[in-house]
Each structure stands twice: as C-alpha cells, then as structure tokens.
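Chemist: show me the folded form of this:
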Amino acid sequence: MNRFDWFPSGPQLFFTLRNNDRPSGATQATIPIQFLMRSDFVAGFDDALETIHATGCQLPILSLAHYLPPVTSGNQHDIDMLYFIGRTIDLVPSLALNDPDMDPIAVSSLNTFYTIVDGCSTA
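Modeler: The predicted model follows:
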C-alpha cells in the first residue's frame, strides 16, 4: 500500500483570486479589489454573478485571510468549520443595512419579507 492511497481521487481544491465588484461611493476604498474563492465554487458563482450584473447590480465580497482553526482543548462544536473549508462568503458589511433607500447592496430573499429594525434585518 502506497502512503498516498488514502488521498481522494477527486479534483484538487484550492483558493483562487477573483476580481471584486466595487460600487462607487464613499465606502469604495474599504472594498477589497480581489477576493478568494474555493476553486470548485467558481463556475457556479460566476453564473450567479452574471445574473446579478445583468440586472445592473453588484455584489462586493469581503475576503478574509483563510487560516486553520484554533487548537483548543475545549468544546470544538462552537467552531464554524464551513469557514475553514472555504464554504462561506462574506459581503462587505459597510454597504448594507445602513439606509435601505441608499445602500449599494440589499440583503433579501425572494420567498421572505424582511424589515429593517435598528439596523438589523429580521424575517
């Protein structure tokens, strides 16, 4: 048995740099020029982003550095593992939930009505 036999035979996963949407305005300088995305999500994300752009909208992404989870002897159930394996997307928080009439982005769902209460969205 080879020492590499336990590796999966699927495609290799890696993080790739993507160009970010940067709406004009006072907060444009706070939006990263590029963001990282896991390689197996790029095709689907590009399709969704094309649909967003076709409607005249933009989706600024906040790309945080990816690192390994902390080593603790405590309860590991409190750690969100989805972030560490690249399965989360963070929007630039300074662009939403400030003024619903002027925000460059809106957070909503087609099937749920959201209202803004004290700067937070509620279903």
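Chemist: make it CA atoms for all contacts and neighbour counts henceforth
Modeler: OK.
Chemist: how about the secondary structure of residue 47?
Modeler: With DSSP: H, G, I helix; E, B strand; the rest coil as the basis, residue 47 sits in helix.
Chemist: how close does it sit to residue 82?
Modeler: 22 Å (C-alpha to C-alpha, to the nearest Å).
Chemist: kindly report the same for residue 90.
Modeler: In terms of C-alpha to C-alpha, residue 90 sits 12 Å off from residue 82.
Chemist: try residue 16
Modeler: In this structure, residue 16 and residue 82 are 17 Å apart, going by C-alpha to C-alpha.
Chemist: again with residue 120
Modeler: From residue 120 across to residue 82, the span is 23 Å (C-alpha to C-alpha).
Chemist: same deal with residue 115?
Modeler: Counting by C-alpha to C-alpha, the gap from residue 115 to residue 82 is 28 Å.
Chemist: ditto for residue 48
Modeler: Look at residue 48 and residue 82: by C-alpha to C-alpha, they are 20 Å apart.
Chemist: and this one, so I can compare the two:
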Amino acid sequence: MTDTPPPEPQEITEAIQSVLYEFTQERDDITANDPITVNSGYCREFAEEVLDYLGYPSEITQYDAWYVHSWIEFDGQHYDAEHPRGVKHPREFPIWERVTADEYEMAVSDCDILNQKTP
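Modeler: Down below sits the predicted model:
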C-alpha cells in the first residue's frame, strides 16, 4: 500500500481504457483483441496493470475468484475490462454467463463477495 491519494471514479475508467488499449493494441505477448478476450485469460494481469497505472491506492481492492475472474473494486463499484465505468455488484459481469456452472460454483466458493446480496 502506498500514500497515493484515492482516485476519482473517472480516473479508474481512464486507467482501464488506457490499459485495455495497451493490452489489445500494443502488447505482442498478449493475444487479446477485445475486452471479452482480456477477461477470458488475462483478467488478473489486467487488474494488476490497472492498479499499477493508478499507483496502487490503498482504497482499491483487487478480487480473485478462483481461477475464473479478477477485478477491482472502489467505493462500491466493481470494474473489469468489460465494465470500465463499473457495476454495483460483480455478479453483473457478463463473464459469469460464459463460464461453466462448475467454474461459477468454484468462483463463488472462493470469493465471498459473490455470495453477498446485490445492493
């Protein structure tokens, strides 16, 4: 954790968009060409790159749900490559519609926030 001041939500959106551009347009070591592909194998690295871009503010939490999905949360909003403006609850992420029932169950059992009621 650092002394980096908390970001504004727009700064998170801009960071996600910038890192997404880097992942889909500039990196030769990643074969992702859109947010769905980023969320289908590169989401943990993506979340970490967004945190790095923002200077690792202590107010942002990174969540990992088993080996299925990673995302960040700030001030009640959850962000990933497909939702640069955030959603109220991580169950709103469309990745859950693309994974198997077993993968979803493993993610839910691994990440308590997925068990919480939607605000």
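Chemist: TM-score for these two?
Modeler: Scored against TM-score structural alignment, normalised by the length of the second structure, the superposed chains reach a TM-score of 0.28; 61 aligned residues with a C-alpha RMSD of 4.9 Å.
Chemist: so which of residue 115 and residue 82 of the first structure has more stuff around it?
Modeler: residue 115 (13 against 9; other C-alpha atoms under 10 Å).
Chemist: run a quick neighbour tally on the residue nearest to residue 116 of the first structure when sequence neighbours are not counted.
Modeler: Leaving aside its sequence neighbours, residue 116 of the first structure sits nearest to residue 122 (C-alpha to C-alpha, 6 or more residues apart in numbering; 6.5 Å). If you count neighbours by other C-alpha under 10 Å, residue 122 of the first structure ends up with 12.
Chemist: how close does the closest residue to residue 69 of the second structure other than its chain neighbours get to residue 35 of the second structure?
Modeler: Of all residues not flanking residue 69 of the second structure in the chain, residue 43 sits nearest, at 6.2 Å (C-alpha to C-alpha, 6+ apart). When distance is defined by C-alpha to C-alpha, residue 43 of the second structure is 9 Å away from residue 35 of the second structure.
Chemist: identify the residues contacting the residue nearest to residue 69 of the second structure.
Modeler: Each residue near residue 43 of the second structure by C-alpha atoms under 8 Å, 6 or more residues apart in numbering is listed here: 69, 70, 71, 80, 81.
Chemist: list the contacts for the fourth one?
Modeler: Neighbouring residues of residue 80 of the second structure by C-alpha under 8 Å, 6+ apart: 16, 39, 43, 47, 70, 71, 72, 86.
Chemist: how about the strands in the second structure?
Modeler: Secondary structure of the second structure (DSSP state E): strands at 61-65, 69-74, 77-80, 83-87.
Chemist: out of those, nearest to residue 102 of the second structure?
Modeler: strand 61-65 (12.7 Å; C-alpha to C-alpha).
Chemist: now the angle between strand 69-74 and the closest one, please.
Modeler: Between strand 61-65 of the second structure and strand 69-74, the angle comes out at 160 degrees (axes from the mean of the first three to the mean of the last three C-alpha atoms, to 10 degrees).
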